[in-house]
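J.: Pasting a predicted model and its sequence here:
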Amino acid sequence: MKTKYKTQVNNIGPSVVDFLGEKMLILFGENAPAELAEYCLLITINDVESTIDSGDTLQIGEREYKITAVGDAVKKNLTSLGHITLKFDGSQTPELPGTLYLEDTDIGEVEAGDLIRIFAK
């Protein structure tokens, strides 16, 4: 198992639940503008170690999700801002450059302190 990216959820904005119905979570580094922070999981900004690919796994806490498509700007945005959208709709083709697409499934509960990892099995 090769870890490509690892960070921690430091804070959860009070309006994160507003996007659960859209099957979305938004990640942003601790430097998120206040008007956006309330909708985001605030994370530590870390480098992405290698290319993120379809078929890799995203883990949040104890739950694992298969990555189905990767937007062109995901790696750059994670490394520079910690800012991407996680979309749990099973899309095979990335529609938005800053979005990581995951299997179509329910999103597990996320808590402050949870680790987020992306790895290849």
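T.: It's in.
J.: make it CA atoms for all contacts and neighbour counts henceforth
T.: Noted.
J.: Work out which residue lies at the spatial centre of the protein.
T.: Nearest to the geometric centre of the chain sits residue 86, at 4.6 Å (CA atoms, centre = their mean).
J.: structure B:
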Amino acid sequence: MLIGTVTAVGEDAIRKKDPMIILFGEKATKDIRTVAIIQSFEKEAGNIKLEPGHTISFDEKVYTIKTVGSLVNENLNTIGHVTLSFSEVIKDDQIESSIYLSPHELPEVVVGTKISYDD
């Protein structure tokens, strides 16, 4: 399991009409920080491998992974980046750096929120 703590929430990071969240590690650029949620890890990600059926939690709210894009694990392990999509998977338009989650509702995210990646 990998646990991240939210250290910053960009001014345009959460929009109710767009059911997705972009997460980045502490090394995110200034421009990325405006549209992303920044997370800091207690330990280096290193070798986490997320797959369908695993879960991601925001504090106590648990989401089930439905689909994992081909770039997700490498990006999460190297730069702390992943895009979380809280919508149905569109087979022909899947984002390769995205994890599609269920239920399809945005979590409450504030500075201090714990994000648990359960592999």
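T.: Perfect, thanks for sending it. Here the structure is a predicted model, which is why all the values come from computation and not from measurement.
J.: Got a TM-score for the two of them?
T.: After superposition, the two chains reach a TM-score (TM-score structural alignment, normalised by the length of structure 2) of 0.86; 116 aligned residues with a CA RMSD of 1.9 Å.
J.: just to revisit the earlier point, distance of the residue nearest to the centre of structure 1 from residue 42 of structure 1?
T.: For residue 86 of structure 1, the distance to residue 42 of structure 1 equals 13 Å [CA to CA, to the nearest Å].
J.: shared neighbours of these two, anything?
T.: Counting by CA atoms under 8 Å, 6 or more residues apart in numbering, the residues touching both residue 86 of structure 1 and residue 42 are residue 27.
J.: Please name every helix or strand in contact with the longest helix along structure 1.
T.: Ranked by number of residues, the top helix in structure 1 under DSSP state H is helix 74-80. Helices and strands touching helix 74-80 of structure 1, by 3 or more CA pairs under 8 Å, 6 or more residues apart in numbering; DSSP states H and E, are strand 84-87.
J.: Which element is encountered next along the chain beyond the strand it packs on?
T.: For strand 84-87 of structure 1, the following helix or strand on the C-terminal side (DSSP states H and E) is strand 99-102.
J.: just how off-centre is the next helix or strand after that following strand within its chain?
T.: On the C-terminal side of strand 99-102 of structure 1, the closest following helix or strand by DSSP H and E is strand 115-120. Mean-position distance between strand 115-120 of structure 1 and its chain equals 10 Å (CA atoms, centre = their mean, to the nearest Å).
J.: Show me which positions of strand 115-120 of structure 1 end up buried.
T.: Of all the residues in strand 115-120 of structure 1, those buried under the rule 16 or more other CA atoms under 10 Å are 115, 116, 117, 118, 119.
J.: tell me, stretch 28-43 of structure 1 lands on which residues of structure 2?
T.: Matched against structure 2 by TM-score structural alignment, stretch 28-43 of structure 1 falls on residues 24-39.
J.: I'd guessed the residue nearest to the centre of structure 1 sits against residue 24; true?
T.: Yes: with contact defined as CA atoms under 8 Å, residue 86 of structure 1 counts as touching residue 24 (5.5 Å).
J.: quick one: residue 35 of structure 2 from residue 9 of structure 2, how far?
T.: Remark: distance between residue 35 of structure 2 and residue 9 of structure 2 (CA to CA) = 8 Å.
J.: List the residues that contact residue 77 of structure 2.
T.: Contacts of residue 77 of structure 2 by CA under 8 Å, 6+ apart are 44, 45, 46, 47, 48.
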